[in-house]
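K.L.:
The following block contains a protein sequence and its predicted model.
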Amino acid sequence: MSLFESVGRALSLSLLLAAPTALAIPSPGDDQRQAAMEVAESLRYGHYADVRLDDQWSTRAFQRYLDILDGQRAYLLQSDVDQFADLSMTMDDAILDGELERTYELYDLYQQRVTARLDWLIEELDQLDMSFDSDERLELDREDAPWATSEQELDTLWQKRLADAALTLSISGQEDEEVIDTLRDRYETQRHRVEQTNADDIFTILMAGVTGTIDPHTEYLSPRQSESFDIQMRLSLEGIGALLQADGEYVKVASLVPGGPAEKDGALKPADRIIAVGQEGEDMVNVVGMRLDDVVDLIRGPKGSVVNLEIVPGEAVDMTRSTVIDITRDTVKLEDQAASSEVIEVERDDGTHRIGMITVPAFYVDFDAWQAGEADYRSTTRDVAAEIEKLKAENVEGIVLDLRNNGGGALQEANSMIGLFIDRGPTVQVRDARGRISLYGDTDSGSLYDGPLAVLVNRLSASASEIFAGAIQDYGRGLIVGSNTFGKGTVQTLSDLNYGQIKLTRAKFYRISGESTQNRGVKPDVQFPSLIDPEIIGESSLDNALPWDTVSEVQYRSYGTPRQYLKELRERHRERADEHPNFHYLEERAELATRMREQHTSISLNREQRQQEADTRDEEMLALENARREALGLELLEDWTDARSSGEESGDTAQPDESEEDQPVDHAEVEEAAEILLDFSLLGPSWQYAIKNQ
C-alpha cells in the first residue's frame, strides 16, 4: 500500500509531472540545522551501539529516508532517485554540518509527485469505471519492488489502486455516486494536508530516516511530539488509552494502556488498523494516509466524550471487513492499573484444588508520594504483596502471576517484586555503551511467598515484565507459561535539544544467566498458541532492532529444578489442550492467521472474485468459532466478528463466578496455567512449601 490509499486509471501523468505545482517547500531553519548537528553528536557519542556516521551509514540513511517517503514505490521514479544519488554518500556530512538543503530538495520533489498524483486522481473520478469486472489483481506489498522507470508504469499501478479503493467502498455498501464523493473528499483532504507541510514536518521525517537506521526506539521528537510524549508519560492523557504507530498508509494499534478506556471496553485490539475517526454526532473522517500525530489529535478529547473509530481487525486480510466502535474517553488513573487477585478452582479426582491468580497490568509506582516520603504510597510490589497475603489466607496451593499485556514500567518495581519470591539476590544486569555492567537486585532478606509459582506471559509482555519472568525462570523459582514475550531489552533516555528532544537507546538489559531479553524475549517453559502475529507485533518485527547477545552470567542460587518436570508437564498440558474447545480454537486460529498472511499477497479487482475470496476467509473463521461454541454448548453465530465485538475473545470480561461455558477464549489460558501449576506442585516433592495463614 502507499501513503495515500489505492487509486488509478489510465490517464498519463506526463503533463502534470512535467510542470508540477510549486508548493513553496519551507527551507531548513537555524533551529533544524542546530538540532540535526546535536542529533548527530548524540548518535555518535551517546548511543549504546557503536555508531559511525560515514559513507556506509549514509547509504543506509538515504535508503531509509526514501523508504519513509515512498516505501511502496508509488510516487518516485528511478530517475528521481538517481537525481539524488549523491545523498547516498553525503547524508553523514549533511547531518554533521547541518547542511540540510539537499535532503529538503528531495522532499520537495517527492511532494510535487504526490500533489500531481492527487490532482490526477481527483480528475479521474469523473470517469471512473464502476463495473469491477477486471481479472487483474493488486499487489499488496511493494516494499521490495524496483522503482518504476516510467510514468506509464506508475499509471498502471495507480489504475489498480483507484479500482481497489472504489471497490472496497462499493462492497462496504456505498452507492456509485457516494463512492465518487467519498474518494473525492478523501483526495482533496489529503491534498490540503500536503499543502500544510511545514519545516518541522520535513525535519521530523528526515530525522526518522536518520535515527531509524540505528534502532527502532531511538527517535527525534519535535516540540509538538515532545509535548504529547510528556502527557503520555504522566498518564493524564484524556483519550482512549492506546499506543498507536504508523504502518504504511494506516495507523495501527501497537498496544493498549492497562486500565485505559480501550482496554476496559475490549472492542479494540493490538494490530487493529484505524481507517476513520469521528466525534459523537459528527461525520467520520477518513484517516488513511493521514500523519500519525494528526490521527492522535483526532482521537484525543475531553474526559467523558465519545469517539467513534472505524477499524479493520488485525486478523482481517480484506479492508472491506471494517466495523465501527465507540469508546468513551477517560483519564488513566493509578488505581486502574492496580494488581488484583482471584481464586481458580481446579477439579481433580481427589477433589477441588485452589490456585491463586494475581493479575499485574503494569509495573507502577506513585513517584510523587514516594519522593514525598509518604508511608502508604501505591506501587506494584506493595499491591501484589497485599494480594499474596489475601491468597495465603485462602489456603491456595500455588500462585499464578498474570503478566499478559503488561508492557513494563518502573524497573525498580520489577526488581522489588522479584524480591517477594526470593531471599535476596541479583535480578538484572544493565550494560551501557561503554561496556560497563551494573547489577541490580533484591537486597531484602526473606521472601513473602515461597510456594509453587507460575508466570503467565504473552507477546505483549515487555520490558520490565520480561526482566521479572526471566529472573523467575533463571532462579528456577517457578514456571513460565504462555507465548513468547515481546523482546524489548533496551533502555532509552530522553534528552533536551536546542529544538525538540531525542529519545536515545543508552543501555541493554541482560538476565542473570547472561542472556539478553532483546529481540528474542523470554521463551515459556510451556508454550501456548498466540493470536498475536509475531510478524506484526514484537521487537523482531521492527526494522533495525538491536540483536540478541549475551554477557557473563552472575552468581546466583537455584531455588528448584522445574526443567526436570517439563516433559511430563508438557504432555499433560497437551492432553488437556486437545480436549479443551477454547485451546483447540486458539491453535487453529493461529495457524489460520499464518496461512492467510502467507497466501494473501494480492487482492482481486473483480467484484465477484473479491467477494468470493472474502466469503471463503469469513467462512473459515466462522467455522472455527462455531466449532468452539458448539463444543461448549453455546449459541452459534452468523458472523465471526460478533464474538470479537462482544468481548468473547478477551479475558477482560471474565469473572471468577462465571461458568466455563460463559467464559471468553482468553480465560482458557488462565485455567490452563492453574492446571499446569497444580501438576507442577504435585510432581515436585522436593519443594518445601511454607504457605502459612497470617
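P.N.:
Perfect, thanks for sending it.
K.L.:
For the rest of this, base every contact and every neighbour count on C-alpha atoms.
P.N.:
Noted.
K.L.:
where does residue 569 land in three-state SS?
P.N.:
What DSSP: H, G, I helix; E, B strand; the rest coil gives for residue 569 is helix.
K.L.:
do the same with residue 502
P.N.:
Applying three-state DSSP: residue 502 is strand.
K.L.:
Quick check: closest non-adjacent residue to it.
P.N.:
Distances taken as Cα to Cα, 6 or more residues apart in numbering put residue 220 closest to residue 502, at 4.5 Å, once the chain neighbours are dropped.
K.L.:
what about the one you found, helix or strand, and which?
P.N.:
strand 219-221 (DSSP states H and E).
K.L.:
after that strand, next one along is what?
P.N.:
Next element after strand 219-221 (DSSP H and E): helix 223-233.
K.L.:
which helices and strands does that following helix pack with?
P.N.:
Secondary-structure packing of helix 223-233 (3 or more Cα pairs under 8 Å, 6 or more residues apart in numbering; DSSP states H and E): no helix or strand packs against it.
K.L.:
what does it rub up against?
P.N.:
237, 293, 499, 500, 501 (Cα atoms under 8 Å, 6 or more residues apart in numbering).
K.L.:
that older thread, surely the residue nearest to residue 502 meets residue 211?
P.N.:
Yes. Proximity of residue 220 to residue 211 meets the contact threshold set by Cα atoms under 8 Å, at 7.3 Å.
K.L.:
this is the comparison structure:
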Amino acid sequence: MTLLVRTTLITILLVVTLSGHAVNRLRQNQLIGNIIKNALESYHYLHLKVGDDLSGKAFDQYLKRIDFGKQFLLASDVTNLSKYKLKMDDQLLSGKLKLLEESKVIMVERIRQIDEFRKAFFKKGTSFNSKRRLELDSKKRKYLGSIKELNDLWSRIFTYETVVSYLSLEDEQSGEKDKEKKGKHKKKKIKKSKPVKKMSVKEMKIEAQRLTSKKYQQLFSRLLKDDYDDFVEKFMNSVSTVFDPHTTYLPPKRKEDFDIDISGSLEGIGAVLQEDGLYIKVVKIVPGGAAWRQKDLEAEDKILAVAQGAGEPVDLVGMRVDNAVRYIRGKKGTEVRLTLKKSDGTRKTISIIRDMVRIGESYAKSSIILHKKSGHKVGYIRLPKFYRDFGGTMSRRNCSDDVHKEIVRLKKEGIKGLILDLRGNGGGALEDARKMSGLFIKQGPIVQVKDHTGKVDILKDRDVAIEYGGPLLVLINRFSASASEIVAAAMQDYGRGVVVGGEFSHGKGTVQAVLDLNQGPLINMIGPKIGALKVTIQKFYRVTGGSTQYRGVTPDIILPDVFSGVENRENDLDYSLKWDETRRLRFSRWQGKPLNLKKLASKSNKRVKKSKGLKLVNRSLAYMAKRRKQTEVTINLAKKRIEDSKNKKMLKEFKQDEVNPDLVVSHFEKSLMEAEEIRQEDRKQWQEDLKERKKEWVEGLQRDPVLEESLFIIGDMIS
C-alpha cells in the first residue's frame, strides 16, 4: 500500500554546505546522499542509522545490482572494490562515490572484453554437441578467477542460448506455434503472420547463431550505455533497500514512470513490470487488462523478448524497464508477441492483442453456484482488487459498496453460504478492507496500523448492522496481499469465516509513503530535480496482535496451490521486515454458529486425496519442485530437445482443461460487465464479446478444483 505525500525537507537540507546556485556533480551527489540518509533515518519504520554495518550490507546489494549473475566481475575485481565495503555511508555524505566510479570503469572493461570474445566465438561457430553443462542459478555461482574462466562461462551461455534459439526455430518449422496462435485467436481480428520460411537444418543452425550473437551484441551495447546517473541510482538503492525491499530511491525519470504506474495499469497488455537483475519481470497482472483476460501471462514471468505481430523479436534482457515498455505498449487491437521464461524455467512465446483495461472486469462479480452432489445454492463473489474512486473517474464506485450490493442480490436468491474469492488480489484501498470486513460482523476493530514513531491507529467497524450472517468462506493464495490479508485475518480472528487456500498469503503488511525530494525553497533555487524516495512508514497488525507482514495469513484449511514453491512472497525478499507483535485488542468473537475447524479440515483432507483435479495439482507441484532444483542444464542440442519434449508432455498433462458438469453456475451479473461506454456501431461486436466473456467466466469456475473443494467445505458448514 503506497501513499503519495509531500514533505518539506528544509531541515534535512541544512546539513549540506552549498555555495552559489550551480550544482556540479559532486555537490549533486552530496545533496541527494544527505537527503536520502536523513529521510531514511527520520521516516523509515525501523529507525535504522546509516553506518558501517548497513554499509557492508549495501555493498553486497550493490554488487548484485551491477552484476546480478556473477558473469562480468572477476574475484579480483570484487576484492579490489571491497576496500569500500564499509565506506558507502561516508561516500553517501561526501558525494565522492569512489565505489561507483571504480566499479563503472571495471564493468565497462569486462563487458568490452566479453563482447570481443562473443565476436570470436560466433565467427568460429557453435558446437551443438557439447557435453558441458551450464549453472543457471547465480546463487550457486562463484566469482571467477580469470578471464579464461569468464570466457568459458560465456561460451556455455552462448551455446545454451543458441540451442534454445535453434529449438524455437524448429518449433516454427513444425508449425506448433502457428497452431497454438490460431487456437488462441480464432475469434480475433489480427494481422496474419507471415508464412514460416522453410529452412534446412544447416540454415537453422546458422540463423540460431545469428540471432543469439545479435541478442548479446544488443545486451552489451545497452549495458555500455548505462551512464553515471544509472550507477548513482544503483548506489542509492543499494543503501535504501537494506532498510527494506520496498524502500527505494526514484530519480526523476523513474518518478515519472511511478506516477504513471501507481494506478496499477500498464497501457497495452495490462501488466506491472519491474527490473529483476538483467530481466524484465512481471510483478502483477492488472484485472481487466488484455493479459488478465488472455491468461497466459502470469506474475513472476520474465519477458525475454518482444515482437510486433509477425516482426522479428527485440531482446529485452539487460534493458531498463522504462525502455522495455515502449516495445510492449501499442495501439489497441494490435498484436504483441512475448517470449517468456516461466517460473519453472521453461520458455514460451505467447500472443496478446493489446487493449485498454476494461474497468468492468476489475469490479466485483458474482454468481450462484450449485454443486449437484450437495444441492446447496452458494453465492460466489470474486474481487480482483480493492478499488476506490478517489478522483471521480470510475463513477464514484468502490469495492465495499459493490460487494454489499452483490450480497443483497445473492441473499434475495436464497443462498445458503457465501464464498469471497480474494485469490490474486494484491490489495488497494485500506478503507474498503475495513468497510468490507464490517459487512460480516456486528462491530469492532479490524486492523491496527503502527507508524515509525510507535503510534498505533485502530481502524474499526462502527456499524452494528450485519449484511451477511450465514456460512462464509474466504479464498486466498500467495498473491493475496495487503488489504486482502487484512480482510482474511479479521474473518479468521473473529471466528467469522473459514479461510481456505495455499500454505499462506503473500505477507505484505507494510505501507509506503512517497516523499517528494524536490520540495523546499533551497532545492528549487539550486538546480535540477532529484526525484523522490518511497519509504516504508507503517505496519499492519491483526486484532490479535500479530502482524500480517512477512508471515502473511495461514489458511484454516490448506489446499494444493499451483504457485507453491515459487519464490514470490514477501519473506523471499532480501531485508523484508520481519514478523512481530503488538498488543492484542479487546473484541467480541462471532456469536453465531461456531466453526469446528478441525472437523472441517479432516473432511476436506479426505476429499483432497480423492479429487482428480487436486491430485493433478499435487503431481504438477512435485514435478515443478523437481525442475526448480535442477538449475544446472545441458547445452547439448539432442539432450535439450529430449528434455523439452518431456517437459511439454508433462505440462500438457497437468493442464486443467476438463469442465466439471457437477458445478452449475447461474445468475451471472451482467450489469457489472457493461461498465464500458459502448458506441452504437460497436454494440453488436460488444454483445458477441460479452457472450464469450460469460462463457469464459462460467467455464473458468467449472475448471477450478480449489473452488469445487471450497463448495464442499461450505456445504459441510451449512450441514
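P.N.:
It's in. The structure presented is a predicted model; accordingly, all values stated were derived computationally and were not measured.
K.L.:
what's the TM-score here?
P.N.:
TM-score of the superposed chains, computed with TM-score structural alignment, normalised by the length of structure 1, equals 0.85; 622 aligned residues with a Cα RMSD of 2.5 Å.
K.L.:
So which of residue 220 and residue 211 of structure 1 has more stuff around it?
P.N.:
residue 220 (29 against 22; other Cα atoms under 10 Å).
K.L.:
What is the equivalent residue in structure 2 for the more buried one?
P.N.:
Residue 220 of structure 1 maps onto residue 249 in structure 2, with residues paired by TM-score structural alignment.
K.L.:
what does residue 511 of structure 1 give?
P.N.:
Looks like residue 511 of structure 1 aligns to residue 542 there (TM-score structural alignment).
K.L.:
Could you tell me which residues make contact with residue 313 of structure 2?
P.N.:
Here residue 313 of structure 2 is in contact with 305, 306, 307, 337 (Cα under 8 Å, 6+ apart).
K.L.:
how about the strands in the stretch 401-550 of structure 2?
P.N.:
For the stretch 401-550 of structure 2, strands defined by DSSP state E, counting those that start in this stretch occupy the ranges 417-421, 444-451, 456-461, 472-476, 498-501, 510-516, 532-541.
K.L.:
Reformat those as JSON lines; add mean neighbour count and distance to residue 5 of structure 2.
P.N.:
Formatted as JSON lines, the strands of the stretch 401-550 of structure 2 follow (neighbours: other Cα atoms under 10 Å; distance: least, Cα to Cα, whole Å):
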{"stretch": "strand 417-421", "mean neighbour count": "24", "distance to residue 5 of structure 2": "32"}
{"stretch": "strand 444-451", "mean neighbour count": "23", "distance to residue 5 of structure 2": "15"}
{"stretch": "strand 456-461", "mean neighbour count": "17", "distance to residue 5 of structure 2": "19"}
{"stretch": "strand 472-476", "mean neighbour count": "25", "distance to residue 5 of structure 2": "31"}
{"stretch": "strand 498-501", "mean neighbour count": "26", "distance to residue 5 of structure 2": "35"}
{"stretch": "strand 510-516", "mean neighbour count": "22", "distance to residue 5 of structure 2": "6"}
{"stretch": "strand 532-541", "mean neighbour count": "25", "distance to residue 5 of structure 2": "10"}
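K.L.:
my guess is residue 368 of structure 2 meets residue 382, correct?
P.N.:
No. Under the criterion of Cα under 8 Å, residue 368 of structure 2 is not in contact with residue 382, lying 11.6 Å apart.
K.L.:
Nearest residue to the middle of structure 2?
P.N.:
The centroid of structure 2 falls nearest to residue 283 when counting by Cα atoms, centre = their mean (2.0 Å).
K.L.:
Please say which of residue 368 and residue 382 of structure 2 ends up with more neighbours.
P.N.:
residue 368 (23 against 19).
K.L.:
The more buried one pairs with which position in structure 1?
P.N.:
Residue 368 of structure 2 maps onto residue 343 in structure 1, by TM-score structural alignment.
K.L.:
Give the buried residues for the helix or strand containing its match.
P.N.:
Using DSSP H and E, residue 343 of structure 1 sits in strand 340-348. Judged by neighbour count (16 or more other Cα atoms under 10 Å), strand 340-348 of structure 1 contains these buried residues: 340, 341, 342, 343, 344, 345.
K.L.:
Have a look at how far, on average, the strand holding residue 220 of structure 1 is from structure 2.
P.N.:
By mean Cα distance after the TM-score superposition for structure 1, the fitted strand 219-221 of structure 1 averages 0.9 Å away from its aligned residues in structure 2.
K.L.:
And the contacts of that strand?
P.N.:
In contact with strand 219-221 of structure 1 (Cα under 8 Å, 6+ apart) are residues 39, 204, 207, 208, 211, 212, 500, 501, 502, 503, 504.
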